[in-house]
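Novice: Need coordinates for the below:
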Amino acid sequence: MSSVPRIIFAGTPEFAARPLQALITHGYSPVAVYTQPDRPAGRGRQPTASPVKTVATLAGIPVEQPERLRDNGDALERLHAYHADLMIVIAYGLLLPQAVLDTPRMGCVNVHASLLPRWRGAAPIQRAIEAGDTESGVCLMQMDAGLDTGPVISQQRVSIVADMNAGDLHDALAEAGTALLLDFLPRADTMLAKAQAQPEIGVTYAHKLTKDDACLDWQESAVALERRVRAFNPWPVTFFRWRDQIYRVRSARATDGPAAAPGTVHLKGDQVQVACAEGWLTLLDIQPPGKKSMDIAAWRRGQGQALQHGEVLS
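Specialist: Reported below is the predicted structural model:
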């Protein structure tokens, strides 16, 4: 394009705030930013601005926070009034109805944190690690009415290395997504014209995370549980129950060992291992109720002294 397009940016979490800041820094400041309404957060449960709103406010960009876009005539009228060429959407949290998709002259593009069509949906970063994928990536996608089904404009692959947790992969993908956007904007018309339809083979869905998903089930393999520990760090954080209390696990390692009843505790010095359906899960970092995370050795020197060798966790 010969001129800078009029951009509307829609996003909410930190994953979207980083590319928004990069766009502003590189001269692509949006004419408006759409983000989720302020939500209660922290111990005081006070209404808190999203990371995207914080960036936009500091930059003096108008912020729109509609509760919904579907069947919302006032919100659609305000959107039209910005006369945008392009809408960039990153982890916004609201589905865009066709009326919104059709509003910008060039349509809407989305930065999605997977190599589509694998891991369409709400939690692609976590589900990729949980499934044992060795590779992830980001796609810049031309949006349509489906759930992450639009044509792919460009993509960048990112390796999932050993010990990488969801926070690590989040940061790597946010950086890659920012690079895709900055490469796209100077030649947006040309790249949109060359967007490729997604293949029909290989579609998987990354279902939304729940806190119940984070419970460590010793009836699964140690390898599967190690992946879940990494996938659910920093949120919602895996946990197990001991003596009617919840203990969170932010780091663990799968190891081999003799078969034992799932949930059986093996203590060796400061090490804590728990038998699984296959293998043993060595706990490396633990967060007791009401306390900060600590390495397992520190916990064993304190409250963890009460944990007994041969005890069976539920």
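
Novice: Please count neighbours and contacts with C-alpha atoms only from this point.
Specialist: Fine.

Novice: got the contact list for residue 154?
Specialist: Residues near residue 154 by CA atoms under 8 Å, 6 or more residues apart in numbering: 139, 140, 141, 180, 195.

Novice: What count of nearby residues applies to the third one?
Specialist: This means residue 141. Residues near residue 141, counting by other CA atoms under 10 Å, number 27.

Novice: Give me the distance between the residue nearest to it when sequence neighbours are not counted and residue 207.
Specialist: Sequence neighbours aside, residue 152 is the residue nearest to residue 141 in space, at 4.3 Å (criterion: CA to CA, 6 or more residues apart in numbering). Distance check for residue 152 against residue 207: by CA to CA, to the nearest Å, it reads 21 Å.

Novice: quick one, which of the two is more surrounded?
Specialist: Neighbours were counted for residue 152 and for residue 207 using other CA under 10 Å; residue 152 has more, 25 against 14.

Novice: That one contacts residue 144, correct?
Specialist: No. The criterion here is CA atoms under 8 Å, and residue 152 misses it with residue 144 at 11.1 Å.

Novice: re earlier: ok, the contacts of residue 154 vs residue 215, which is closest?
Specialist: residue 139 (30.9 Å; CA to CA).

Novice: Which secondary structure state does that closest one sit in?
Specialist: Secondary structure, DSSP: H, G, I helix; E, B strand; the rest coil: residue 139 is strand.

Novice: Okay, it and residue 214: tell me how far apart.
Specialist: 27 Å.

Novice: and these two? which has more neighbours close in?
Specialist: residue 139 (26 against 22).

Novice: doesn't residue 153 make contact with the more buried one?
Specialist: Yes. Contact between residue 139 and residue 153 holds when scored by CA under 8 Å: they sit 7.4 Å apart.

Novice: One more, so I can put them side by side:
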Amino acid sequence: MKVVFMGTPDFSVPTLQKLIEEKHEVAAVVTQPDKPKGRGKAVQFTPVKEIAVKYDIPVYQPQRIKQNKEFYEQMKQINPDVMVVVAFGQILPKEILDLPKYGCVNVHASLLPRYRGAAPIQWVILDGEKETGVTTMMMDVGLDTGDMLLKEMIPLDEKETGGSLHDKLSTIGGDLLIETLKQLEAGTITRTPQGDAESNYAKMLTKELGHIDFTKSAEELERLIRGLNPWPSAYTSLQGKTLKIWDANVVEGSQDAKPGEVFAVGKNSFTVMTGDKALEIMEMQLEGKKRMTTEAFLRGYTVEKGEVLA
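Specialist: I've put the predicted structure just below:
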């Protein structure tokens, strides 16, 4: 099939790569405009653009697709059979959705209709879900509201992080998209409308979301730590410095300690009281330091029993 691929971040890359490997004609790639990054503010290509350049695929980077007549005419001239959209980052207007012969197919990182929106990967962990997956769907003018096509489910590991789940789902997405296109072209695919009553909006992540409130339960905070790993990360403060926590275990608490108080310090970890049970801190990163195990941290830094994280 002749495909226009629309995507931007790392999550989109395996699907684009799969389209190329399976010999689909990727006639164009549409991605967000390049942005300056890092301390030097050097302009960097998006991950999707890097792949497109590698394979000499034409790249389009419209600032805003809505009401962009030039972009519409460019896509009309390409005349794709299908547009594939994976974490692109812009809402597509109806005239673009109606352009391809087979419509616009989205690869979404959740089992729709659950977890529509910007951050489904992280929110399934934060909410304590036991399974998730990838859904392909036909796009419409709503936000992740189009008819569902194919799904693949996976269970969440006990120590699943936002980063590990991202990588799993991005790989699944490429394979599921290829099968979706095969069935779409053959006319054998079944379109299933979504039920709005079952939907749950996965709002965008913010750095503030990562601030640890130790009055909450240890189970909830442990999910927060995993879900926001690697970005934006869960954090507190220790002796006036920001302390990111990367890994923790839920353990029994102490009746004598208040939320946020360190009540046990061992060779390999220290333990902090929460609103219900406690967190044994296993991996961390103090402001200005590298990420490390708590065992390594405690070899060069003293954490006293009775100290309070805030």
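
Novice: Can you pull the TM-score for these?
Specialist: Remark: TM-score between the superposed chains equals 0.96 [TM-score structural alignment, normalised by the length of structure 2]; 308 aligned residues with a CA RMSD of 1.3 Å.

Novice: ok, which stretches of the stretch 1-150 of structure 1 are strands?
Specialist: 7-11, 32-34, 39-41, 46-48, 63-64, 86-90, 108-112, 120-121, 135-142 (DSSP state E, counting those that start in this stretch).

Novice: out of those strands, which comes closest to residue 304 of structure 1?
Specialist: Judging these by CA to CA, what sits closest to residue 304 of structure 1 is strand 39-41, at 31.0 Å.

Novice: against structure 2, where does the closest one fall?
Specialist: Aligned by TM-score structural alignment, strand 39-41 of structure 1 falls on residues 35-37 of structure 2.

Novice: and what of stretch 275-282 of structure 1?
Specialist: Counting by TM-score structural alignment, stretch 275-282 of structure 1 corresponds to 273-280 in structure 2.

Novice: Please check which part of structure 1 stretch 147-167 of structure 2 corresponds to in the alignment.
Specialist: So stretch 147-167 of structure 2 sits over residues 151-171 in structure 1, by TM-score structural alignment.

Novice: So the alignment partner in structure 2 of residue 252 of structure 1, which state does it fall into?
Specialist: In structure 2, the residue equivalent to residue 252 of structure 1 is residue 248, according to TM-score structural alignment. Under three-state DSSP, the three-state class of residue 248 of structure 2 is strand.

Novice: Next up, the contacts around the residue lying closest to residue 248 of structure 2 once chain neighbours are set aside.
Specialist: Excluding the flanking residues, the one nearest residue 248 of structure 2 by CA to CA, 6+ apart is residue 281, at 4.5 Å. By CA under 8 Å, 6+ apart, the contact list for residue 281 of structure 2 reads 245, 247, 248, 249, 269, 270, 271, 272, 294.

Novice: what do you get if the cut-off is 6 Å, keeping everything else the same?
Specialist: Listed by CA atoms under 6 Å, 6 or more residues apart in numbering, the contact set of residue 281 of structure 2 reads 248, 269, 270.

Novice: Residue 88 of structure 1 now?
Specialist: Applying CA under 6 Å, 6+ apart, the residues near residue 88 of structure 1 are 9, 108, 109, 110.

Novice: gap between the second one and residue 173 of structure 1?
Specialist: When distance is defined by CA to CA, residue 108 of structure 1 is 20 Å away from residue 173 of structure 1.

Novice: Any idea how many residues pack against the equivalent of residue 62 of structure 1 over in structure 2?
Specialist: Using TM-score structural alignment as the criterion, residue 62 of structure 1 maps onto residue 58 of structure 2. Using other CA under 10 Å, residue 58 of structure 2 has 14 other residues around it.

Novice: thought residue 58 of structure 2 was touching residue 27?
Specialist: No. The criterion here is CA atoms under 6 Å, and residue 58 of structure 2 misses it with residue 27 at 7.1 Å.

Novice: Quick one, which of the strands of the stretch 1-150 of structure 1 gets closest to residue 307 of structure 1.
Specialist: strand 39-41 (34.2 Å).

Novice: Quick one: average offset of that closest one versus structure 2, please.
Specialist: Average distance, strand 39-41 of structure 1 versus aligned residues of structure 2 after superposition (mean CA distance after the TM-score superposition for structure 1): 1.6 Å.

Novice: quick one on the thing from earlier: residues contacting the match of stretch 275-282 of structure 1, please?
Specialist: 214-218, 248-253, 259-261, 270-272.
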